[in-house]
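**Student:** my questions are about this predicted structure, shown below with the sequence.
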Amino acid sequence: MRVFFTPDKHELIEHACSVRIRSAEVIKVFLHLEPVPFNQGFYAVDMNFFFDVCLDVFLPQSACPNVLHGVCLANKRVILFGSDGNVKTFVSGCSADPDVELTTGKVLPKAVCRVSEPIGLSAKICDRPPQGCDICSGIPDSISELYGAEFDYGCSHAIYATIGLFTIVQLVRDVPLLIPSYEFCIPEQECQPTSDSPREMFRRIEFPAEDFFPPKVSDISGDNGGSCEKR
């Protein structure tokens, strides 16, 4: 993904000879939900991810890097089953009306995206691609305000970052559940008093044997001694 910067970073990007990624952070995820035609109960979830990327930018004949922050964008679409909702729920003290499908009037589910801490994998400097090859108009004003200026798309060089991210996307609905309830009970027994002595408290703590003996290979990779591989 291309990293976009504010105009005050233009000179550094133009003269940079190498770049290294430090970290990445998810600023915001915008979600859009729409029904899938001819597939009742299925919905398409379009997600727009906005990342803050921290980079070390090196200039020629300079040993100390310049730390810069930029923004990159990523889009993803998933199709999930969210069932159909035929009733609307209204709650006192809540002004938000339920999202309703315009064509059928049915209540839409809620799309939820959970993200882990991003992993900055790599960064590189490339020549700027032809106009229109990058997402340059998709940064909203709410993101630009965090950086104090509009973003610059006119550099002859561009920085691209590779980011790893784990996500869980869900469609959520409110459904009634029947749970057995019981009458409240009054405690009939008193708690036994315990000593506030630090020595007595320490004696009740089990010896942390696992802290002194690190895990074996079989404990990490399984009893069969195999290795785990992530693709």
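**Tutor:** Cool, got the structure. From a predicted model like this one, the values you see are computed outputs, not experimental measurements. Numbers count the residues shown, from 1 in each chain.
**Student:** every contact and neighbour count from this point should use C-alpha atoms.
**Tutor:** Will do.
**Student:** strands of this structure, start to end?
**Tutor:** 2-3, 18-35, 42-58, 66-81, 110-115, 119-127, 157-164, 167-172 (DSSP state E).
**Student:** here comes the other one, which I'd like you to weigh against the first:
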Amino acid sequence: MADINFEPRNCNSDEFKEAVCIDAARIYDSCGDKDCLSDLRVCFTDATQPIIDSAYSIKAQSVEVLDVLMDVEPVPFNKGFYSVDMTYFFLVQLEAYTSPVTAPRCVSGLATFCKKVILYGSEGSVKTFTNDQNIPQVPQPQRYLPRVVVQVAEPMLLSCELCECPCMNTMEGCLVVPANVSQRFEGSFECVLPQRVVQVTIGLFSIVQLEREVQMMIPIYDFCIPDKDVSGTVSQK
């Protein structure tokens, strides 16, 4: 049997092969922003709010973006433009000092922030069907809308403040929290009457994009085959 001389080709080859049509997500419009979210109120569950009520001091630890809810609507009388309403959910980690002689207690709270942008997303008037079993075969109206992509850098917890609740005897209403967010916390956010509240300042950098699936012609040079050997040894048992 003749030996086959297999030589991997460089991925950066300049030899043009052919042009092919692919499905790709084209970005029609995008925007980036740096926000300083000051005086955001942190909500606590019925399990952690008593710790905040009895604390005399708090210390900021970290903040994390748990989820971003997005709602896209066409802008009336301005074809191709869409308004994007976003709600950010932040997991805020704090240390609460309840006594000068005891160690601080770690407490997790939830802060929210709403933002709206208007971007160009082109016009779409087609229904897409596929034989993928994971995708419903019934066309959905939202398939006409462009897809929203939100990229969020790691936020910064700049400051936190513990203050008396201005509405101790009244309730502003129960906080509606998505299931995937509420499961990260112990207890429930419903019907919590705080005596003290926490306000934080968060630094946030985000990029919002509107994109649609389109067909594009791209040049093909060659298949990308690795030209490096695997380093290290393989142990045999």
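**Tutor:** Happy to help now that I have it. Model, not experiment: these values are computed from the prediction.
**Student:** picking that back up, to Ser95 of the first structure, which of the strands of the first structure lies closest?
**Tutor:** strand 110-115 (16.4 Å; C-alpha to C-alpha).
**Student:** by how many degrees do that closest one and strand 66-81 diverge?
**Tutor:** 140 degrees (axes from the mean of the first three to the mean of the last three C-alpha atoms, to 10 degrees).
**Student:** contacts only, for the spatially closest residue to Ser116 of the first structure that is not a sequence neighbour.
**Tutor:** If the residues on either side of it in the chain are set aside, Ser116 of the first structure comes closest to Phe166, at 5.5 Å by C-alpha to C-alpha, 6 or more residues apart in numbering. Residues near Phe166 of the first structure by C-alpha atoms under 8 Å, 6 or more residues apart in numbering: Val115, Ser116, Glu117, Pro118.
**Student:** the second one matches what in the second structure?
**Tutor:** By that I understand Ser116 of the first structure. By TM-score structural alignment, Ser116 of the first structure lines up with Ala153 in the second structure.
**Student:** for burial, what's the neighbour tally of its match?
**Tutor:** Using other C-alpha atoms under 10 Å, Ala153 of the second structure has 13 neighbouring residues.
**Student:** that one contacts Leu204, doesn't it?
**Tutor:** Yes. Ala153 of the second structure lies in contact with Leu204 (C-alpha atoms under 8 Å); the separation is 7.1 Å.
**Student:** for the contacts of Phe166 of the first structure, which one is nearest Phe58 of the first structure?
**Tutor:** The closest of the contacts of Phe166 of the first structure, once distances to Phe58 of the first structure are taken by C-alpha to C-alpha, is Pro118, at 23.2 Å.
**Student:** which ones are touching the closest one?
**Tutor:** Residues in contact with Pro118 of the first structure (C-alpha under 8 Å, 6+ apart) are Ser23, Ala24, Glu25, Val26, Ile163, Gly164, Leu165, Phe166.
**Student:** residue in the second structure paired with the last one?
**Tutor:** It refers to Phe166 of the first structure. Using TM-score structural alignment as the criterion, Phe166 of the first structure maps onto Phe205 of the second structure.
**Student:** quick revisit: list just the nearest of the contacts of Phe166 of the first structure to Gly85 of the first structure.
**Tutor:** Within the contacts of Phe166 of the first structure, proximity to Gly85 of the first structure (C-alpha to C-alpha) peaks at Val115, which comes in at 26.9 Å.
**Student:** out of everything not next to it in sequence, what's closest to that closest one?
**Tutor:** For Val115 of the first structure, the spatially nearest residue (C-alpha to C-alpha, 6+ apart) is Thr167, at 4.5 Å.
**Student:** show me the contacts for that neighbour.
**Tutor:** Residues near Thr167 of the first structure by C-alpha under 8 Å, 6+ apart: Cys113, Arg114, Val115, Ser116.
**Student:** about what we covered before: redo the strands of the first structure as CSV? Include distance to Ile179 of the first structure.
**Tutor:** CSV is the format used below for those (distance: least, C-alpha to C-alpha, whole Å):
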stretch, distance to Ile179 of the first structure
strand 2-3, 51
strand 18-35, 31
strand 42-58, 29
strand 66-81, 26
strand 110-115, 24
strand 119-127, 42
strand 157-164, 41
strand 167-172, 20
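**Student:** between those strands, which gets nearest to Ala96 of the first structure?
**Tutor:** Of all those, strand 110-115 comes closest under C-alpha to C-alpha, at 12.8 Å.
**Student:** quick check: that closest one compared with the second structure, mean distance?
**Tutor:** Here strand 110-115 of the first structure, set against the second structure after superposition, deviates by a mean of 0.7 Å using mean C-alpha distance after the TM-score superposition for the first structure.
**Student:** and for that strand, what's in contact with it?
**Tutor:** Here strand 110-115 of the first structure has contacts from 29, 31-33, 45, 165-173, using C-alpha under 8 Å, 6+ apart.
**Student:** check the first structure and tell me which residue is nearest its centre.
**Tutor:** With distances taken as C-alpha atoms, centre = their mean, Val115 lies nearest the centre of the first structure, 2.7 Å away.
**Student:** picking up where we left off before, now, of the contacts of strand 110-115 of the first structure, which are buried?
**Tutor:** Those of these that meet the buried threshold are Val29, Leu31, Leu33, Val45, Gln170, Leu171, by 16 or more other C-alpha atoms under 10 Å.
**Student:** residue in the second structure paired with the first one?
**Tutor:** In other words, Val29 of the first structure. With TM-score structural alignment defining the correspondence, Val29 of the first structure maps onto Val68 in the second structure.
**Student:** what about that match, distance to Val126 of the second structure?
**Tutor:** To Val126 of the second structure, Val68 of the second structure is 27 Å away according to C-alpha to C-alpha, to the nearest Å.
**Student:** and for Phe77 of the second structure?
**Tutor:** 21 Å.
**Student:** equivalent analysis for Val197 of the second structure, please.
**Tutor:** 49 Å.
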